[in-house]
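Peer 1: Here is a sequence with its predicted model. Questions after.
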Amino acid sequence: MKALVFAAGLGERMRPLTLHTPKPLLSVAGKPLIVWHLERLAAIGVREVVVNIAWLAECFAPTLGDGSRWGLTLHFVHEGDTPLETGGGILNALPVLGGQPFLVVNGDIWTDFDFATLPREPAGQAHLVMVDNPAQHPHGDYRLDADGLLHHDREGACLTYAGIGIYRPSIVAEWQETIGDAPGSECTPPRFSVVPLQKHFMARGQVTGQHHRGRWTDVGTVERLQALDAELAANG
């Protein structure tokens, strides 16, 4: 299985830290956020990782090299000056990801989630990891039912999408029909979020999920980065 790490974001809420360092390369407990992911991906047998890049793209290769130190091959896919968002990022990376299901992880989260608990391929179009709602996102995203299906109807308590999942390449096959004329869809390459696609296939019972009850942080602000660093340092 290949993996895609989303690392193209502008990191605007993290400035001034991200003026010269892209957010996935910011360090916690002595190593960049993205390296925590690379180590865990290598541990479950992933051998090729696609890293989509845009903001400060030139920083990644000098910091990470070719991936060989982790037993990986890294493929850096440059999206240009403007990130293509999650859906556009998947579509743009497909020539490197190939035709098989792939693992996706946001480069700006930290978690103790064990990637080995993910299915090798989703039952439908996608399988997403959900977490308890953090303080900054109290209402969550999707509802996980007793059968492991995800829903966006909000007819019950929702959990937050962790930014980790297994996707089939076909999730973006008909993106134009789902996205319509949303801003960015007219660009070349197109820029769009994967969220409408997730909801589209949830409505058809084709998105499953699992609830991770361990540690997870969306490192979206300087304060959360500092808190995570302090927590990891205190816990060794």
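Peer 2: Great, that's in hand.
Peer 1: from here on, contacts and neighbour counts on C-alpha atoms
Peer 2: OK.
Peer 1: Okay, residue 162 and residue 142: tell me how far apart.
Peer 2: Applying Cα to Cα, to the nearest Å, one obtains 11 Å for the distance of residue 162 from residue 142.
Peer 1: Could you do residue 154 as well?
Peer 2: Applying Cα to Cα, the value for residue 154 to residue 142 is 7 Å.
Peer 1: go on, residue 127?
Peer 2: Counting by Cα to Cα, the gap between residue 127 and residue 142 amounts to 12 Å.
Peer 1: Who has more neighbours out of these two?
Peer 2: More neighbours sit around residue 127 than around the other of residue 127 and residue 142, counting by other Cα atoms under 10 Å; the figures are 27 against 23.
Peer 1: Could I get the full set of strands for the chain?
Peer 2: Secondary structure of the chain (DSSP state E): strands located at 2-6, 27-28, 31-32, 48-53, 73-78, 102-106, 109-111, 126-131, 143-144, 150-151, 160-167, 207-212, 216-218.
Peer 1: most packed of these?
Peer 2: Ranked by average neighbour count under the criterion mean count of other Cα atoms under 10 Å, the strands of the chain are headed by strand 150-151 at a mean of 27.
Peer 1: Below is structure B, check it against A:
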Amino acid sequence: MKAMILAAGRGKRMMPLTQNMPKPMLKVAEKPLIEHHINNLKAAGITDIVINLAWQGDKIKDYFKDGSQFGVSINYSQEVEGGLETAGGIIEALPLLGDSFIVINGDVYTDYDVSALMQLHLQSGEAHIVLIENPPHNLDGDFTLSHLSDESQKYTFSGISRYHADFFKGLAQGVRPLGPILREKLNEHLVSTELYIGQWDDIGTPARLDELNKRLKAQ
């Protein structure tokens, strides 16, 4: 199975740290954030990885190259300046990804074990997303658990998911956010969900990055 790490975002909220550096290359526990994802994927047995690039993407490519020094194989999906949003980036990379694949946001830090996603059997056009309890910056949440009837309780999308390639069938290339597609497909019962209670941090601001590094250092 292949995995895609989303790393094309501009990271404007992380300024000035992202003035000349892509957000996934910011250091967490003295390693680039994206390196933690690569190590976790490798530990789960996933060594064929696609990374999409836009803002300062050459810095990611220069650091990881073909991935061989990290025990993986990396292909890159180069996007236009400004990027294509999440769904647009995945659609652009589909020729590199195969029939079913895992996607991870490059700007989160987590200990989620993607081995669980590898055990899923997705039918054509289906997806599975991992939700987490709502952090302070997203108290209203994003999506309900698909097996619950309480529509008032929403949880936050972790940025971790698995897709059958046909989930994006018929969608044109270009700038396209993922959220509206997930909501539509959830209503069509094509998206399953799970709630993960574990380590998860969104590296959305310099303060959050500093707080995470302090917490990890104290462990």
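Peer 2: Arrived safely, thanks for sending. Since this is a predicted model, take the numbers as computed values, not measurements.
Peer 1: nearest to residue 230 of the first structure, of the strands of the first structure?
Peer 2: Checking those against residue 230 of the first structure by Cα to Cα gives strand 27-28 as the closest, at 8.5 Å.
Peer 1: which residues touch that closest one?
Peer 2: 33, 225, 228, 229, 232 (Cα atoms under 8 Å, 6 or more residues apart in numbering).
Peer 1: of these, buried ones?
Peer 2: Among those, those classed as buried by neighbour count (16 or more other Cα atoms under 10 Å) are 33, 225, 228.
Peer 1: Quick check: nearest residue in space to the first one, chain neighbours excluded?
Peer 2: This means residue 33 of the first structure. In space, residue 33 of the first structure comes closest to residue 24 once its chain neighbours are excluded; the distance is 5.2 Å by Cα to Cα, 6 or more residues apart in numbering.
Peer 1: Can you report how many residues lie near the aligned partner of that neighbour in the second structure?
Peer 2: Taking TM-score structural alignment as the criterion, the aligned counterpart of residue 24 of the first structure in the second structure is residue 24. Counted with other Cα under 10 Å, the neighbours of residue 24 of the second structure add up to 28.
Peer 1: Contacts only, for the counterpart of residue 157 of the first structure in the second structure.
Peer 2: In the second structure, the position corresponding to residue 157 of the first structure is occupied by residue 153, as judged by TM-score structural alignment. Shown in contact with residue 153 of the second structure (Cα under 8 Å, 6+ apart): residue 144.
Peer 1: Could you check how far residue 153 of the second structure is from residue 101 of the second structure?
Peer 2: Distance of residue 153 of the second structure to residue 101 of the second structure, computed by Cα to Cα: 28 Å.
Peer 1: If we ignore the residues flanking it in sequence, what's nearest residue 39 of the second structure?
Peer 2: Closest residue to residue 39 of the second structure in three dimensions, ignoring its sequence neighbours and counting by Cα to Cα, 6+ apart: residue 70, at 7.8 Å.
Peer 1: any idea how far the one you found is from residue 177 of the second structure?
Peer 2: Distance of residue 70 of the second structure to residue 177 of the second structure, computed by Cα to Cα: 31 Å.
Peer 1: now swap in residue 164 of the second structure and tell me
Peer 2: With distances defined as Cα to Cα, the gap from residue 164 of the second structure to residue 177 of the second structure amounts to 18 Å.
Peer 1: most remote residue from the first structure's center?
Peer 2: residue 234 (26.7 Å; Cα atoms, centre = their mean).
Peer 1: Now do the same for that residue: its match in the second structure.
Peer 2: Under the alignment by TM-score structural alignment, residue 234 of the first structure pairs with residue 218 in the second structure.
Peer 1: what's its match in contact with, if anything?
Peer 2: Residue 218 of the second structure neighbours (Cα under 8 Å, 6+ apart): none.
Peer 1: same thing but at 10 Å, please
Peer 2: For residue 218 of the second structure, the set of contacting residues under the criterion of Cα atoms under 10 Å, 6 or more residues apart in numbering consists of residue 212.
Peer 1: Residue 96 of the second structure contacts residue 77, doesn't it?
Peer 2: Yes - contact criterion Cα atoms under 10 Å: residue 96 of the second structure and residue 77 qualify, at 8.3 Å.
Peer 1: Contacts only, for the residue nearest to the spatial centre of the first structure.
Peer 2: The centre of the first structure sits closest to residue 106, judged by Cα atoms, centre = their mean, with a distance of 2.5 Å. Residues in contact with residue 106 of the first structure, defined by Cα under 10 Å, 6+ apart, are 4-9, 24, 33-34, 37, 86, 162-165, 218.
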